[in-house]
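Engineer: sequence? don't have it. structure:
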């Protein structure tokens, strides 16, 4: 009987959200629109940063790296959600399921590290303005960006490989993509040890980076409060407000889902919170970083003028 049950792991079935059949087309179109806008918004930032010399600063370099990461992050999960809206329960090969689990958590932990690097960038810009460009040279920026990807994809090997080795007695994943908690609920064996290891790995990636971000912003706050005028303090705060908003969105949803044992949360909580960090946050990031941003607006004007001039030239 045990051997027969284990053959079920050749594939899993993504159950997704329970919704009447009449609402599925509407949900599919709504999700598709958000997905397309998310891709377009993040691609817009990447292209604009590369096209305009006025945005060739360390801050916008890291914002473009974040946008590139978000393209992969949202594309890892949303196509699976679209398929469940369109076809209902969707079978997924076990190898594909574990690959999705690994890539998703790799990108998630990479984002944790990248947000900490972006906080360091803001700290140096506010607290070390005279040495900022020397400390954040092109070589340093490339090294820091590369290190975040290496750290994220290395750390994710642990939870992904441990989960892939579990014996599974059930195949219906109560989620719209393959995530840790829904898969662990399907295991035949006791997953308490696995949950502790997962919590330690993800906790270090999220917790240490979060503490670093809080510490850096504590230094920023002290430096800003020492500035002589209200205008200079407001300007300094404005360069950090977008990043603080993104950090709050990302960590609030991540802590809700991944802090604590999986059995302490309902199945619905995992799926609904996943929509926040896997779809809503990547969708909002381009808006947050461009809304009321004079530098981006000026860059758009400059690029638009250049394009018009090119079209007018014979």
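Structural biologist: Here it is on my side, so go on. Please read all numbers here as calculations on a predicted model, not as lab measurements. Residues are numbered from 1 along each chain as shown.
Engineer: C-alpha only now, for contacts and for neighbours.
Structural biologist: Fine.
Engineer: Okay, residue 120 and residue 233: tell me how far apart.
Structural biologist: 19 Å (C-alpha to C-alpha, to the nearest Å).
Engineer: Would you mind telling me which of the two has the busier surroundings?
Structural biologist: residue 120 (19 against 16; other C-alpha atoms under 10 Å).
Engineer: Just checking the distance from the host helix or strand of the more buried one to the centre of its chain.
Structural biologist: Here residue 120 sits within helix 94-127, counting by DSSP states H and E. Distance of helix 94-127 from its chain centroid, counting by C-alpha atoms, centre = their mean, to the nearest Å, is 7 Å.
Engineer: Pasting the second one now:
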């Protein structure tokens, strides 16, 4: 019977925001606006960093890689979410669902470890400034970016192989994209072991990079407090403020989404949390780094003035 049911389910259907049926048009307009701002902001950051020689440093190299990753991350989730608000009950094949989950996991983990690399960069810049250019050379920067992506890729392969070996008896996904937990709930068999494995993996890819970032900032703060001049301390804190803001919100949302007990929230609460890290969090990167970062604002001004090399 399980085999028969498994062969019957050849595609999934997202229930999406069916609980908010009367507000779908409003949600579509809000999410579309945020999505366009996210794309515009991240593309602007990548463009400015690439054309302005003042930003050709490891810190902004990592920022540009994060912007590229965030852009791809939203492309995987948001367009289909928007289309589901216009046309209900859009099906997705098992292969399509696996592909969406694969890219989502890869890019989400990549973002976590890129933020860790950025934290390490700030640690070296403040705690070991005389050797900064030697330690954070182009090879090391490339290796950190490749390591972040490779980690995401490896975890995604493991997760996809685990989830899509399950037999599925139900085709209605109580979500707006193929996330791990909602898809596993459609299985015909007990998924307790898979839930435990998923929790362990989620804990490792969230807690480990988050822990490394906060260790970096403990060392950074202790070094800054030793700076004699108030102006020097203020300048040092300013170089970290944007990154620390993004880190706290990014890891905070990820922890709430994946480290909480799976039965703690209702479906609507789960979707609200998911919207936070798939729609709102990617917008933080361009907003924080353009509004709070003087160097990026100066670069934008030079670009608008058509003199990026000034």
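Structural biologist: Looks like it arrived, so ask away. Not measured: the values here are computed from a predicted model.
Engineer: Can you pull the TM-score for these?
Structural biologist: TM-score for the superposed pair, counting by TM-score structural alignment, normalised by the length of the second structure: 0.95. Supporting figures: 309 aligned residues with a C-alpha RMSD of 1.7 Å.
Engineer: Which residues belonging to the helix holding residue 120 of the first structure are considered buried?
Structural biologist: 94, 97-127 (16 or more other C-alpha atoms under 10 Å).
Engineer: Mind reading off the mean deviation between that helix and the second structure?
Structural biologist: Helix 94-127 of the first structure, aligned to the second structure and superposed, deviates on average by 0.7 Å (mean C-alpha distance after the TM-score superposition for the first structure).
Engineer: what about the host helix or strand of residue 7 of the second structure, how far off from the first structure?
Structural biologist: Applying DSSP H and E as the criterion places residue 7 of the second structure in helix 2-8. With mean C-alpha distance after the TM-score superposition for the first structure, helix 2-8 of the second structure departs from the first structure by a mean of 2.9 Å once superposed.
Engineer: Give me the contact list for that helix.
Structural biologist: 167, 168, 169, 188 (C-alpha atoms under 8 Å, 6 or more residues apart in numbering).
Engineer: Which pair in these has the greatest spatial separation?
Structural biologist: Largest separation among the contacts of helix 2-8 of the second structure by C-alpha to C-alpha: 167 and 169, giving 6.8 Å.
Engineer: Which neighbours do those two have in common?
Structural biologist: Counting by C-alpha under 8 Å, 6+ apart, the residues touching both residue 167 of the second structure and residue 169 are 2, 5, 6, 187, 188.
Engineer: Let me know the closest of those residues to residue 216 of the second structure.
Structural biologist: For those, the nearest to residue 216 of the second structure is residue 187 (41.5 Å; C-alpha to C-alpha).
Engineer: so what's the nearest residue to the closest one once chain neighbours are set aside up against?
Structural biologist: Leaving out its chain neighbours, the residue that sits closest to residue 187 of the second structure by C-alpha to C-alpha, 6 or more residues apart in numbering is residue 168, at 4.2 Å. Going by C-alpha under 8 Å, 6+ apart, residue 168 of the second structure touches 5, 6, 9, 186, 187, 188.
Engineer: Which single one of the residues you listed is nearest to residue 302 of the second structure?
Structural biologist: Using C-alpha to C-alpha, those come closest to residue 302 of the second structure at residue 186, 53.2 Å.
Engineer: how much space is there between the closest one and residue 171 of the second structure?
Structural biologist: Taken as C-alpha to C-alpha, the span from residue 186 of the second structure to residue 171 of the second structure is 7 Å.
Engineer: do the same with residue 193 of the second structure
Structural biologist: 22 Å.
Engineer: In terms of neighbours, single out the busier of the two.
Structural biologist: residue 171 (20 against 9).
Engineer: Nearest residue to the alignment partner in the first structure of the more buried one in space, please, no chain neighbours.
Structural biologist: When the first structure is aligned by TM-score structural alignment, residue 171 of the second structure is paired with residue 171. Ranked by C-alpha to C-alpha, 6+ apart and with sequence neighbours excluded, the top spatial neighbour of residue 171 of the first structure is residue 12, at 4.7 Å.
Engineer: ok, that neighbour - contacts?
Structural biologist: Contacts of residue 12 of the first structure by C-alpha under 8 Å, 6+ apart are 91, 92, 93, 94, 97, 171, 172, 173.
Engineer: Closest one of those residues to residue 296 of the first structure?
Structural biologist: Distances from residue 296 of the first structure to the contacts of residue 12 of the first structure, taken by C-alpha to C-alpha, are shortest for residue 97, at 38.8 Å.
Engineer: contacting residues for that closest one?
Structural biologist: 12, 177, 178.
Engineer: ok, so of the residues you listed, who is nearest residue 34 of the first structure?
Structural biologist: residue 177 (17.4 Å).
Engineer: Tell me the secondary structure of that closest one, please.
Structural biologist: coil (DSSP: H, G, I helix; E, B strand; the rest coil).
Engineer: Show the contacting residues for it.
Structural biologist: Contacts for residue 177 of the first structure were tallied using C-alpha under 8 Å, 6+ apart; they are 14, 16, 77, 80, 81, 97, 100.
Engineer: so residue 223 of the first structure touches residue 124, yeah?
Structural biologist: No - applying C-alpha atoms under 8 Å, one finds residue 223 of the first structure not in contact with residue 124, separated by 10.8 Å.
Engineer: For the stretch 101-250 of the first structure, which segments count as strands?
Structural biologist: 172-173 (DSSP state E, counting those that start in this stretch).
Engineer: Grab the nearest non-local neighbour of residue 262 of the first structure.
Structural biologist: Closest to residue 262 of the first structure by C-alpha to C-alpha, 6+ apart is residue 181, at 5.3 Å.
Engineer: Against residue 80 of the first structure, how distant is that neighbour?
Structural biologist: Taken as C-alpha to C-alpha, the span from residue 181 of the first structure to residue 80 of the first structure is 17 Å.
Engineer: Then residue 129 of the first structure?
Structural biologist: In terms of C-alpha to C-alpha, residue 129 of the first structure sits 45 Å off from residue 80 of the first structure.
Engineer: Good, we can wrap up now.
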